[in-house]
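**Q** based on what follows, work out the 3D shape:
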Amino acid sequence: MRERTGALWNSFRYWWGRRSLQSRLIAAYIFIILGPSLLVSLYSYRAINNTYKRDSIEKNSYLLQMEKLYVLNQIEAMERVAQMASSDKGVESYLVSEDEPSLGELIDFNTTTFVSLSQMQFNNPNIEHLRLFSSNKNVHELWPVIFSEDRVSMEPWFQKALQMEGQHYWSFQKRDPDLMKRYAGEVEAGPAKVSLLKEKSIPAGHHVGMVQVDMQLSKFAPKAFTSVQDNESQMMIADEELNLFTRTDHSFLEENPGLSAAVKERLDVYRKMGGWEMDYEENGNSFLLIQAPLEQINASLVTVVSMKGLMKDISRTRNLIIGANIVFIFLVTVIAYIMNAFILKNLRRLTETMKKVRRGEPYGSIRVNGGGEVGELAHHFSKLLNTINTLVAQAVHKQALSKEAELRTLHNQIDAHFLYNTLENIKMLAEIENQRTISDALTRLGGMMRYNFKWSGEYVKLRDEIRHIENYVEVMNIRFEHTIRLELDIDSAYLEVEVLKMSLQPIVENSVKHAWNADGVELTDRVVRINLTEVGTEILVVVRDNGLGLTPERLLALHEAIYAKEEPGADASGISSGGYKAGGVGLRNVHQRLQLFYGEAYGLEVQSEAGKWTAVYMSLPKVLLTGDNSYD
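**A** This next block holds a predicted model:
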């Protein structure tokens, strides 16, 4: 994935680099303007969204609080009726009577207490029923107020009210059965209702009956059951058991099956932990859930607000913002294009002039009106062309000199051939006279001369350089009384390694001239050993002799001569006569050639131990001219 991303980025950079300066400037203008514009638009969109949402929450919260106040008034009215009915002395006497009431007592109760109970309901038209359920078998039912408990004793709400032991119990029911038709098989169910139930005990702890005050939910919480079509919000009431009661027509619960469960879940969390989450989404629709608790009856009012219409308004505002941004960017692009065309006119003239020069057309001069960077660039371009013309003239002159040098080299080669032929004739005379030593020496000397004069390039194979050193040592052995032995420890695979021509010969020459002659002391066993090792991506060639070595002071002076910066007139004269006095210049030249052709990471390093040995380490890059492909 990272490689693919890198490839795409490189492709984009290549494509972008080929665009014209004017195109890139316009793109930069658009980017510079588009970034802040998008940020401002996004901020404005969120601010408008939050404002619309906050206004909707405030509006519906206000309506919910108003409905809550209305419900609290209805609760108070029902509690007042229940209290008056429960505390009436006539009701208490009627409920606790153990004897069968006489006709006069029934008439008296009917004309006083029963009328008073009916008047309570009449004075509170929202109350649907006021009922007294008696457990006394001697009490006669007086419809529609006084009934026997046997009619409702098996209802769940009745059993729960008994457990309250005289405290108010509120029960929400989805239907209101007609008790007066219970035994006729024609039970009719009315609309959903809320009931206030209070157990009656006379004396305390002795159950005698139950007071029930009913009110239809459409009157108890009218906004939850309103018939007015509203597609923006829907109010509902939830009882203690999280049952939801609301209108059935144009209900959000039918269109969004998960909404009911979401409301119940959040109500349960609120009652246990106190947290409430307003936002809810289903089927791509957004809703706001706003609730107000009704602590007196362990219920809650919930308003579900649809954001569909609100989102339309927000989308319309967003489209206006986007349209305004597009128009603004278009105008900026047109203005930027016209201004850039005017500003870059001189730059295009300069570019066309450069193309003509590149095609070889003659260049006179270019004049750019005005100053600035483009004018300065045109000025330097003219200066550059003048400099190029001067350099071309110098190059032509150097080429002529080079041709002359080639002719001189050819002439020298002719002279070298004359010397080679002369050496060959002398060699033949030595062989005729049976002077084998002289003949071999002439062969070695001829090989050295051919190697020196045949300078076809700076690089040679290590094999050729070693062969030249062998010839050199054999020639030098004619001069000295004690023979110098040359030992080679080089794997045959490395003989094809690339080295600089004449890079090893100066090192061996230093050993031959200075390693065994110091202050009149001579060593009879003279050995020069050359070995090669591979270190990572480098080749390390070591030339080691068994001479008298160098003292630390002489070794330090030799290092200074090799590694010192080039100074006119400088030489290696600072080294004493007993050490590598003449070798300092030769080693310095080899070190500088190595760094010139291979880089400053390569070169020479000299190590020595006084009275024992001296070694020169030459580091090279591992490069083969021919042969095994296993090397770079």
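**Q** only C-alpha atoms for contact and neighbour calcs from this point on.
**A** Will do.
**Q** any idea which helix or strand carries Tyr280?
**A** Assessed by DSSP states H and E, Tyr280 sits inside strand 279-282.
**Q** name the residues of that strand that are buried.
**A** Tyr280 (16 or more other CA atoms under 10 Å).
**Q** now the second one, please; I'll put the structures next to each other:
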Amino acid sequence: MKNKKIRISLCNKIILIIVVALFVCTCLWTSVMFFNISNNAREVALTDEKNNMYNVSAQLKDVEETCYLVRQLVLQKNRIFEYIQKVQNNQDYKGVEKLDFYKNEIGSIDAMVDINPYIYNVKVYANANVTEKAPSFYKLNRLQQQEWSNSYENNKWVFDYKENKYGVIGKTRLAAIIKNVTDETGRLVAVVEVSTELKGLFLDFDKNDNNEFTCFISNKGEVYASDKNKKTVDENINEVKQICKSDKNNTITRKFNGETSIVSTVYSNSLGGTYVRIVGTKKIVNSYYKSQLLYFIVVFLSMIVFIFIVAILIKNSFSRFNNLTKEVSEIKNGNIIKLTEKGNDEISELGKQINKMVYSLEKLNEENIERQLLAKNAEIRSLQNQINAHFMYNVLETIKMMAEIKEEYVISDAITTLGNMFRYSMKWSSGMVELKQEILNIQNYLSLMNLRQDYEIFLSLNVPAELLHIKIPKMSLQPIVENSVNHGIEEMAEDTTIYIKVFKEENNVIIEVSDMGIGMSQEKLNELIRSINSKEQISDDKEHGRALYNVQQRIKMYFGKEYGLQIFSQEGAYTKVSICIPFDESM
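**A** Predicted structure coming up:
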């Protein structure tokens, strides 16, 4: 038993098409919405990050300037360094004077620290056997207890160390500017340390968020990061260093560690490095998606309700359409009836139009029979009006034989040349011919032209043998030569020569057709060049430009817009038309 094909009614097909179309549109719309939400989320995050990095940069600058200012204030306290030099020379203050020195001078350094929230500590390490006063005034040997003692550079910053106070290591991570103070002989007097908390210098340095991390990369490639961020930095150290090289003082979106992230950099010349902050956008985008979830649920439910309503309306409309279909089936079976559909909608209009169609069937059948008879008659007349090209060749051959019988060999040769030109122009098996065929046709043309004139036109050829076989559009050179005769030579009425030169230039072939005719003025030349390069068809009254325009258009059609004609002329001297076409080795 053969399987029956499942038949789906037109009504159900339309409902199915609407459902599929809505589904596809909803999917596309959802994709676009998700894409836009993602982009908007990243744009908002990028803007927020730029604002945040502005605060980071401002904070960094404030802390730097404060540290430099405090250092300068300490360096201006000459009495402290004079006292150290005095002790170096085995001298010292006594009694009240010494107490006054420690209270006023050393105490003022402590006061600077107390009133300034950016300063963690200020220490002066004296290169002398002074009396120490914590937390600001120590002997130089105390410096050796600090992590940076053997690696610091004068007037440079040191980063990420913890204070060593009498052998006890602190927990606060610090950064400091170190300055050596020397006397006029170059002898070290003291070392000044102005320190600040690393998390105060770099905002968010210790922030505990898995979605972002920060670090500081020195110009030497040293990396400073929190314990939480250290592992991520180490795993992507090359990428982080590349960011520091390529982007300075910038906030951009780029790939980092396989995820689209917002990368911000702040370069500080005085600190000698770049502060880097990288924020992943995946978490930000997901939060935006969640915020829009309810909206998408409402849209989806609305689509379902819409489909249900549309299905009811379509089924109601198609109940009338089905009735109309049954009546049309009656007409198909040969029962000419008038449809009963009434109303003002499209279905009613369809019924009215079918009634008109039925009314016109018989008349159309009669008209169709009449048109077929007329078409047959027209076909017969068309066959009767066709001219057999072979008949023309045979007539020319007969005239040639008659001329030879009467020994009119000039006429015989002219008829032979005319026949060759006629055969060449009538044979269009292909739009392209070899260059040698086109040149042969030009020779035939000039031979006939010389019969008409009292003067003679010679043809000079400079064509390499290997270029004779290149393909060019048929009848592309003959119109140029004909223009040379009609517009450049005929008015002179004296013997002259037309030159055809062909040569290769890089990957192109250049064909030059030159005549020593009357030439043209620069104004006429410019007008002609504009005409052949115009996008509009040249009118028939401009025969000169129209022939060149047609050649130009055919060359561009065959080879491309970059190829075509160039025209050069000098009034009273010459005219040269240069054709540029591509060189094809296969030809």
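**Q** TM-score of the superposition?
**A** Once superposed, chain against chain, the TM-score is 0.50 (TM-score structural alignment, normalised by the length of structure 2); 379 aligned residues with a CA RMSD of 5.1 Å.
**Q** hang on, the earlier thing: average offset between the strand holding Tyr280 of structure 1 and structure 2?
**A** Strand 279-282 of structure 1, aligned to structure 2 and superposed, deviates on average by 3.9 Å (mean CA distance after the TM-score superposition for structure 1).
**Q** check which element follows that strand along the chain.
**A** Next along from strand 279-282 of structure 1, by DSSP H and E: strand 285-294.
**Q** spell out the secondary structure type for the residue of structure 1 most remote from its centre.
**A** Among residues of structure 1, the one most distant from the C-alpha centroid is Gly104; the distance is 95.0 Å, by CA atoms, centre = their mean. The three-state label given to Gly104 of structure 1 by DSSP: H, G, I helix; E, B strand; the rest coil is helix.
**Q** same thing with His140 of structure 1?
**A** coil.
**Q** same question, Val304 of structure 1
**A** Criterion first, three-state DSSP; result for Val304 of structure 1: strand.
**Q** right, and it touches Asn231 too?
**A** No - if you go by CA atoms under 8 Å, Val304 of structure 1 and Asn231 don't touch, sitting 10.5 Å apart.
**Q** more neighbours, the two?
**A** Set Val304 of structure 1 next to Asn231 and count neighbours by other CA atoms under 10 Å: Val304 wins out with 22 against 14.
**Q** ok, that one - contacts?
**A** Taking CA atoms under 8 Å, 6 or more residues apart in numbering, we find Val304 of structure 1 in contact with 233-235, 287-290.
**Q** go through those and name the one nearest Leu244 of structure 1.
**A** Met235 (10.1 Å; CA to CA).
**Q** gap between the closest one and Thr303 of structure 1?
**A** Using CA to CA, to the nearest Å, Met235 of structure 1 is found at 4 Å from Thr303 of structure 1.
**Q** count of neighbours near Val410 of structure 2?
**A** 12.
**Q** what does it align to in structure 1?
**A** In structure 1, no residue is equivalent to Val410 of structure 2 according to TM-score structural alignment.
**Q** distance-wise, check the closest residue to Tyr363 of structure 1 other than its chain neighbours relative to Glu474 of structure 1.
**A** In this structure, Tyr363 of structure 1 finds its nearest non-sequential neighbour in Val357, 6.3 Å apart by CA to CA, 6 or more residues apart in numbering. To Glu474 of structure 1, Val357 of structure 1 is 61 Å away according to CA to CA.
**Q** so these two - more neighbours on which side?
**A** The neighbour count for Val357 of structure 1 versus Glu474, taken as other CA under 10 Å, is higher for Glu474 (18 against 14).
**Q** just checking, that one is part of a helix?
**A** Yes - counting by three-state DSSP, Glu474 of structure 1 is located in a helix.
**Q** isn't it up against Ala441?
**A** Yes - with contact defined as CA under 8 Å, Glu474 of structure 1 counts as touching Ala441 (7.2 Å).
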